[in-house]
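Asker: below are the sequence and a predicted model; questions follow.
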Amino acid sequence: SRRDFTVNAMAIRLPQREFVDPFGGLEDLAAGVLRTPIAPEKSFDDDPLRMMRAARFAGQLGFDVEESAFAAMVAMADRIEIVSAERVHDELNKLMVSADPVRGLGVLVDSGLAARVIPEVPGMKEATDEHKRHKDVYSHSLTVLQQAIDLETGPDGAVPGPDLVLRLAALLHDIGKPATRKFEANGSVSFHHHELVGAKMAAKRMRALKYDKETIKAVSRLIELHLRFHGYGEGAWTDSAVRRYVTDAGPLLERLHRLTRADCTTRNKAKARKLSGAYDSLEERIDVLAAEEELAAIRPDLDGEQIMSILGIKPGRAVGGAYKFLMELRLDEGPLGEDAARERLLAWWGEHAGEFEGTRTYEN
């Protein structure tokens, strides 16, 4: 009776090997129903995390939450606040990597649990425009999540599913829209810089839920970059812009490819084909440049030791400034070779040495 749901309250009595099912768990299992063995109010009061587990099982198993259990979840949603962030985080992760997280998230949101655990998700409903001048941001985000899941690969692919980072980024990519929504004079709706605001909001929420630093960094970076591609569709990018796109994405590039493609939810088939074709073009250019220049490992033509030797300086701020200059040069113009890079570095130093007054040199 102290188990969470009847489908988990079955046993085999040993050594008789007698099936024990005092609460009708087998029947609920066959029906795909989540029902508590005792009154749901008592069960959820004993452990409020069971309410989140109901949402997780809905996504993981495709089960429905029994009516009285769901009513108790709605009435007792605030009780989840007494559960540690670590336990909530763990249950949320299990939901996100389940077979159907969209279904489970629907239970979280409709019950009011999401408003206590990850309020930015139901908060996206605040950006819904009653005059239909902009798409439903909440529904759009769930669609993007499902489309991102569909783009995950098998175990030997670039993004093996289930990929928690990609799924969290897809779910949260537009959470900055309510805070940045603006009704323009021409009747349109804008969300300027929502990707930057959303990245900060996601990082803040994930820190509150005790996510590790690497996961927070990866998810927030994907959110920050998810709109970058749209500049490509509006006009041809230079090789420099392509290099920067790859460099900024770093090890997240394959996930960014999938998030960007998943973010296209338009019903306009011509527009969807155009966006898909544009991204195909970008990926092809990335592949060509990668083959020519080893994009994944872009570095300046000169390293720190060479910079110090050429300029006659010791480690310090000036080396970092010179390295940054050479990196920008590499992104803008591609590989120069050491001789050409040396000439450009000396010319730069001639103009900027004064900015690093007090820099230690070998002569000093």
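Answerer: It's in.
Asker: okay, CA-based contacts and neighbour counts for the rest of this
Answerer: Will do.
Asker: how far does the helix or strand where Ser281 lies sit from the chain's center?
Answerer: Counting by DSSP states H and E, the element that carries Ser281 is helix 269-293. Here helix 269-293 is found 22 Å from its chain centre; the criterion is CA atoms, centre = their mean, to the nearest Å.
Asker: helices and strands around it, which ones?
Answerer: Packing partners of helix 269-293 (3 or more CA pairs under 8 Å, 6 or more residues apart in numbering; DSSP states H and E): helix 230-234, helix 239-249.
Asker: and the longest one, what's buried?
Answerer: In this case it means helix 239-249. Asp239, Val242, Arg243, Arg244, Tyr245, Val246, Thr247, Ala249 (16 or more other CA atoms under 10 Å).
Asker: what does stretch 201-214 give?
Answerer: In terms of neighbour count (16+ other CA under 10 Å), stretch 201-214 has its buried residues at Met201, Ala202, Ala203, Arg205, Met206, Leu209, Lys210, Tyr211.
Asker: those residues into a markdown table, with extra columns for distance to Glu91?
Answerer: Below are the buried residues of stretch 201-214 laid out as a markdown table (distance: CA to CA, whole Å):
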| residue | distance to Glu91 |
| --- | --- |
| Met201 | 21 |
| Ala202 | 18 |
| Ala203 | 18 |
| Arg205 | 15 |
| Met206 | 14 |
| Leu209 | 11 |
| Lys210 | 12 |
| Tyr211 | 12 |
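Asker: now Ile223: closest residue in space that isn't a chain neighbour?
Answerer: Counting by CA to CA, 6 or more residues apart in numbering, Ile223 lies nearest to His173, which is 4.9 Å off, once chain neighbours are set aside.
Asker: OK, contacts around that neighbour?
Answerer: Contact partners of His173, counting by CA atoms under 8 Å, 6 or more residues apart in numbering, are Ser141, Glu195, Gly198, Ala199, Leu222, Ile223, His226.
Asker: and Pro155, helix, strand or coil?
Answerer: Following DSSP: H, G, I helix; E, B strand; the rest coil, the label given to Pro155 is coil.
Asker: burial check on it, number of neighbours?
Answerer: Pro155 sits with 10 neighbouring residues when counted by other CA atoms under 10 Å.
Asker: roughly how far apart are the nearest residue to it once chain neighbours are set aside and Ala202?
Answerer: Spatial nearest neighbour of Pro155, excluding adjacent residues (CA to CA, 6+ apart): Gly161 at 7.2 Å. According to CA to CA, to the nearest Å, Gly161 stands 22 Å off from Ala202.
Asker: next up, a second structure to put side by side with the first:
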Amino acid sequence: MSGPNAPAVQDNAVVDLPTGFPLGSSPVAAELADRFHAAGHRLYLVGGSVRDALLGRLSGDLDFTTDARPPQILALLKGWADAIWDTGIAFGTVGAGKHGQTVEITTFRADSYDGVSRNPEVTFGDSIEGDLVRRDFTANAMAYDLVGRQLIDPTGGRRALRERVLDTPATPQESFSDDPLRMLRAARFASQLGFTVAPRVREAMAAMAGELGRITAERVQVELSKLLTGAHPRAGVELVVDAKLADVVLPELPAMKLEIDEHHQHKDVYTHSLTVLDQAIDLEEGPEPDLVLRLAALLHDIGKPATRRFEEGGGVSFHHHEVVGAKMVRKRLRALKYSKDITEDVAQLVYLHLRFHGYGGGEWTDSAVRRYVTDAEHLLPRLHKLVRADCTTRNRRKANALQRTYDDLERRIERIAAEEDLKRVRPDLDGNEIMRLLGLPPGPLVGRAWKFLKELRLDRGPLDHDEAVAELLAWARAEGVEPPAE
């Protein structure tokens, strides 16, 4: 890989370990290094493992590269590893587990790509430098010699880390032609690491965005998910949109960019959605990012462009955009091969995110509160966060009033839940008792009776047994079903 704009590659660019560099402290890495060295092979920690260690964020899984060929790697791992898997052996990669840690070892590569798919035509290399210069970004093009305890950095990766810049070892045009997924990976690293993208890389991304059409939906989805669950997802999303990648993989985002939000005239829908994403993240609880909440926050208003109407007098309306948006979310997330659970959860949050605005000054009946909780089901904690995050007005008095109103709704939910166990709202009679009382076999009519009793439960709260029986019998007679004589 070479070109007039490529970073200068330093021959034998070897530097001493920085003080406190943690990679040498891994017993698994040390054991592997000794094993490969004794067999006459070189073994290096490489890529993200080295990058993260230099950033002080060493992960549990380690990636290695070696001059040993795959059969030799397998032979060296046998008798040492607790588990071995060779699903990637066609690409030169062997995985192993030891002491609860996962490692991957890959033979030096000198890949070329076919220019149609993202699949490499695997060619094994003979030098660590040759392996490093074919990698995606200079920050990932470093290796650590475990025996010599030296860092090998032929393309200025440490400088890139210091400057927090993503650049490519080759020209970005060469790199992205080889593997277009690297464009999305740049946005993912912007999110995960907080790095900026070199101007030439950004220009190449915008010019070559269409090449992402060669990438499978599953691979795109993985990168988008990692982007959204990074530490700085807004930066990653903005890069995806500005560099035209979203036009290919998530076109609903740029479609929002010029649409004016009727509640927030100072912002368009796209900017508003980014702010909601930021605010939803601030409300997350626990150590792990919430992908479902973040997807819902980013996509909650994607139905607005399709529902925009200009009203007389200069107003703008987006009636039923939550209904349209939920359908759009399902279509897009299915196309991206998200799981059924994630797709349905995000769509339901989008569908419900406006429901609260009917609460007004607390006019909802207890029945309406029960329905809100029942419709949200397990998503209620996320819905609370999404609704609160959706308040982006600059009018502090209005914002505080909305938050106080939602506080009131949450208190009512807690009160009713304590009295009625809302998490388990069920009819006061179960299916077996419905069949016994009505003399019915299992079938659709029993389901309709069950649904009637559930609606009654939502409207009126818990009924005592005799009252529930009387209501069921009256419903059955109205439906033309004559209960058996006692």
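Answerer: Arrived safely. Note that the coordinates shown come from a computational prediction; the quantities given were computed from them, not determined experimentally.
Asker: just give the TM-score of the two.
Answerer: Once superposed, the chains reach a TM-score of 0.94 (TM-score structural alignment, normalised by the length of structure 1), with 352 aligned residues with a CA RMSD of 1.7 Å.
Asker: just to be sure, Tyr144 of structure 2 is in a helix?
Answerer: No. With three-state DSSP as the criterion, Tyr144 of structure 2 is assigned strand and is not in a helix.
Asker: per the alignment, it corresponds to what in structure 1?
Answerer: Aligned counterpart of Tyr144 of structure 2 in structure 1: Ile12 (TM-score structural alignment).
Asker: contacting residues around its match?
Answerer: Glu18, Phe19, Val20.
Asker: which of these still touch in structure 2?
Answerer: Compared against structure 2 with both residues aligned by TM-score structural alignment, their matches' CA atoms under 8 Å, the contacts of Ile12 of structure 1 retain Glu18, Phe19, Val20.
Asker: what's the burial count for the last one?
Answerer: The reference is to Val20 of structure 1. Under the neighbour criterion other CA under 10 Å, Val20 of structure 1 is assigned a count of 14.
Asker: that one and Met10 touch, don't they?
Answerer: Yes. Counting by CA atoms under 8 Å, Met10 is a contact partner of Val20 of structure 1 at 5.7 Å.
Asker: does the nearest residue to the match of Tyr144 of structure 2 once chain neighbours are set aside belong to a helix, a strand or coil?
Answerer: Excluding the flanking residues, the one nearest Ile12 of structure 1 by CA to CA, 6+ apart is Phe19, at 4.7 Å. Secondary structure for Phe19 of structure 1, judged by three-state DSSP, is strand.
Asker: for Phe19 of structure 1, give its distance to Arg103 of structure 1.
Answerer: Separation of Phe19 of structure 1 from Arg103 of structure 1 (CA to CA): 32 Å.
Asker: between these two, which is the more surrounded one?
Answerer: Arg103 (21 against 11).
Asker: and the corresponding residue of structure 2 for the more buried one, what is it in contact with?
Answerer: Mapped onto structure 2 by TM-score structural alignment, Arg103 of structure 1 lines up with Ala235. Ala235 of structure 2 makes contacts with Ala187, Ala190, Ser191, Gly194, as judged by CA under 8 Å, 6+ apart.
Asker: which residue in structure 1 aligns with the last one?
Answerer: Superposed on structure 1 with TM-score structural alignment, Gly194 of structure 2 falls opposite Gly62.
Asker: looking at the buried residues of helix 239-249 of structure 1, spot the one nearest Arg3 of structure 1.
Answerer: Closest approach between these and Arg3 of structure 1, by CA to CA: Ala249, at 45.1 Å.
Asker: okay, the corresponding residue of structure 2 for the closest one and Ile260 of structure 2: tell me how far apart.
Answerer: The criterion is TM-score structural alignment: under it, Ala249 of structure 1 has Ala376 as its aligned partner in structure 2. Distance of Ala376 of structure 2 to Ile260 of structure 2, given as CA to CA: 28 Å.
Asker: and the closest residue to Pro172 of structure 2 other than its chain neighbours, how far is that from Arg182 of structure 2?
Answerer: Excluding the flanking residues, the one nearest Pro172 of structure 2 by CA to CA, 6+ apart is Val201, at 5.6 Å. Per CA to CA, Val201 of structure 2 is found 10 Å from Arg182 of structure 2.
Asker: now the strands for structure 1?
Answerer: Ranges of strands within structure 1 are 11-13, 18-20, 33-34, 64-65, 182-183, 189-190, based on DSSP state E.
Asker: so which of those strands is the most packed in?
Answerer: Mean neighbour count (mean count of other CA atoms under 10 Å) peaks for strand 33-34 among the strands of structure 1, with a mean of 24.
Asker: what's it aligned against in structure 2?
Answerer: When structure 2 is aligned by TM-score structural alignment, the counterpart of strand 33-34 of structure 1 is residues 165-166.
Asker: average distance between that stretch and structure 1?
Answerer: On superposition with structure 1, the average gap between stretch 165-166 of structure 2 and its aligned counterparts reaches 0.3 Å (mean CA distance after the TM-score superposition for structure 1).
Asker: how far does stretch 228-246 of structure 2 stretch from one end to the other?
Answerer: Stretch 228-246 of structure 2 has an end-to-end distance of 14 Å (criterion: CA to CA).
Asker: now do the buried residues in that stretch.
Answerer: Within stretch 228-246 of structure 2, the residues that count as buried by 16+ other CA under 10 Å are 228-241, 243-246.
Asker: try stretch 16-32 of structure 1
Answerer: Buried residues in stretch 16-32 of structure 1 (16+ other CA under 10 Å): Asp21, Phe23, Gly25, Leu26, Asp28, Gly32.
Asker: can you give me the strands in the stretch 1-150 of structure 2?
Answerer: 14-16, 43-46, 62-66, 83-85, 93-98, 101-107, 112-113, 120-121, 143-145, 150-152 (DSSP state E, counting those that start in this stretch).
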